[in-house]
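*Asks:* The sequence isn't on hand, but the structure is:
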């Protein structure tokens, strides 16, 4: 590969998972910060979303799940995903897709219920139901990945992988970590381990800082 990785991201967004993966891989990257909606519209007028990653060969990628999987492929030395012939590879792909489609996708509506529900009096109800659905999905993932506990302390046993980074960031969105921990205690142990990883301490401080009460609704 030639050139550099260029990441368009914002503080407290899903792009932080991509930054975490790059840091864990020891990979240098250029960050283009997108601090607000106005800047987002100017820099990324088509989809108006982050993350957006420019690969060293000039290709542009969006969609957190796809970016994270591709990074693991391009940076195999970092061990951020099971290898193609690893028996855990299928489950890795399954749960990456699950987080993207069954959890992360809900935030498009949760962030602005008026996108689909014009009646403002219903927005709080929509939000509560989405949060309940997200919590249920974390519980499903907890049950279905329990078998990996014997292999190690991360979501798929050995790790951390980009799946751990993805869950660590997305589980900080509402309904926040307290409900996540209650629904998925083993997943909670894995992401708290990543929260405390010294390689990521500067990243968390700058891009998704911890503060009093951050785990609560």
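*Replies:* In hand now; what should we look at? Note that this is a predicted model, so its numbers are computed, not measured.

*Asks:* From now on I want contacts and neighbour counts done on CA atoms only, so please keep to that.
*Replies:* Will do.

*Asks:* The most centrally placed residue in the chain: what secondary structure?
*Replies:* For the chain, residue 166 is the residue whose C-alpha lies nearest the centre (CA atoms, centre = their mean; 2.9 Å). In three-state terms, and counting by DSSP: H, G, I helix; E, B strand; the rest coil, residue 166 is helix.

*Asks:* Next, work out how far apart it and residue 87 are.
*Replies:* For residue 166, the distance to residue 87 (CA to CA, to the nearest Å) stands at 21 Å.

*Asks:* and what of residue 186?
*Replies:* Using CA to CA, we find residue 186 at a distance of 21 Å from residue 87.

*Asks:* Do a quick rundown of the helices in this structure.
*Replies:* Defined through DSSP state H, the helices belonging to the chain, from first to last, are 15-24, 37-43, 64-74, 89-98, 107-110, 123-145, 162-170, 176-183, 185-195, 201-207.

*Asks:* Same list (the ones you listed) but as JSON lines, adding distance to residue 6.
*Replies:* Formatted as JSON lines, the helices of the chain follow (distance: least, CA to CA, whole Å):
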{"stretch": "helix 15-24", "distance to residue 6": "10"}
{"stretch": "helix 37-43", "distance to residue 6": "13"}
{"stretch": "helix 64-74", "distance to residue 6": "12"}
{"stretch": "helix 89-98", "distance to residue 6": "22"}
{"stretch": "helix 107-110", "distance to residue 6": "24"}
{"stretch": "helix 123-145", "distance to residue 6": "31"}
{"stretch": "helix 162-170", "distance to residue 6": "18"}
{"stretch": "helix 176-183", "distance to residue 6": "29"}
{"stretch": "helix 185-195", "distance to residue 6": "24"}
{"stretch": "helix 201-207", "distance to residue 6": "16"}
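
*Asks:* this is the comparison structure:
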């Protein structure tokens, strides 16, 4: 029952690798530094047409992409690891809220912030404006999350969850 993880150090695959380690599941990593060019993105193309990491191949051969989806799925498949509040737990709604908020409102902004020419073209002033506005939006989103979470030792209380792993990397 081995998982295969396409990823790279410091990327969105890092919390997935941490979760697999905490679960105690055997896994192998196929390193793909997708930001380094087409040769690296091509390593992932067969399992993710977006040519992005992470991509997780389950022991059953199913492919899952998107960090948040993978983390939620792993926590649900391995409830003994207690890496997510289970249905019925009063923390479950906030867990799902923040696991959706991070990729939709924060992580997605990195694509724009890191290469503003994707939206601003070659105009340097436009790129600077886009970078500034994007960085401001990211900071505002973190501030919203910070103001609405009453963490204990971890974000949702006394137990580590995949939300903590995700936030640590993003």
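*Replies:* Perfect, thanks for sending it. Since the model is a prediction, treat every value here as computed from it, not as a measurement.

*Asks:* and of the helices of the first structure, who's closest to residue 83 of the first structure?
*Replies:* Closest approach to residue 83 of the first structure among those (CA to CA): helix 89-98, 6.4 Å.

*Asks:* In the second structure, point out the residues matching the closest one.
*Replies:* On the basis of TM-score structural alignment, helix 89-98 of the first structure is assigned to residues 92-101 in the second structure.

*Asks:* tell me the average deviation of the matching stretch from the first structure after fitting.
*Replies:* Once the two models are superposed, stretch 92-101 of the second structure sits on average 0.4 Å from its counterpart in the first structure (mean CA distance after the TM-score superposition for the first structure).

*Asks:* before we move on, what about stretch 136-144 of the second structure?
*Replies:* Mean deviation for stretch 136-144 of the second structure: 0.8 Å (mean CA distance after the TM-score superposition for the first structure).

*Asks:* That stretch: how far from the chain's middle?
*Replies:* On the basis of CA atoms, centre = their mean, to the nearest Å, stretch 136-144 of the second structure sits 17 Å off its chain's mean C-alpha point.

*Asks:* returning to what we had before: which of the helices of the first structure sits closest to residue 152 of the first structure?
*Replies:* Each of these was scored for nearness to residue 152 of the first structure using CA to CA, and the closest is helix 185-195 (9.8 Å).

*Asks:* From residue 50 of the first structure, how far out is the counterpart of residue 132 of the second structure in the first structure?
*Replies:* In the first structure, residue 132 of the second structure lines up with residue 128, judged by TM-score structural alignment. To residue 50 of the first structure, residue 128 of the first structure is 25 Å away according to CA to CA.

*Asks:* Could you do residue 91 of the first structure as well?
*Replies:* Look at residue 91 of the first structure and residue 50 of the first structure: by CA to CA, they are 26 Å apart.

*Asks:* Tell me which of the two has more neighbours.
*Replies:* Each of residue 91 of the first structure and residue 50 has its neighbours counted (other CA atoms under 10 Å); residue 50 has more, 21 against 14.

*Asks:* Excluding covalently adjacent residues, which one is nearest to the more buried one?
*Replies:* Nearest in space to residue 50 of the first structure, with sequence neighbours left out and distances taken as CA to CA, 6 or more residues apart in numbering, is residue 9 at 5.4 Å.

*Asks:* Verify the stated contact: that neighbour with residue 37.
*Replies:* No: the pair residue 9 of the first structure and residue 37 does not pass the contact test of CA atoms under 8 Å, sitting 11.9 Å apart.

*Asks:* So between the two, which is more surrounded?
*Replies:* Taking other CA under 10 Å, residue 9 of the first structure and residue 37 do not tie; residue 9 has more neighbours (25 against 11).

*Asks:* can you pull the contacts of the residue opposite the more buried one in the second structure once aligned?
*Replies:* Using TM-score structural alignment, the partner of residue 9 of the first structure in the second structure is residue 7. Neighbouring residues of residue 7 of the second structure by CA atoms under 8 Å, 6 or more residues apart in numbering: 13, 14, 29, 30, 31, 32, 33, 53, 54, 55.
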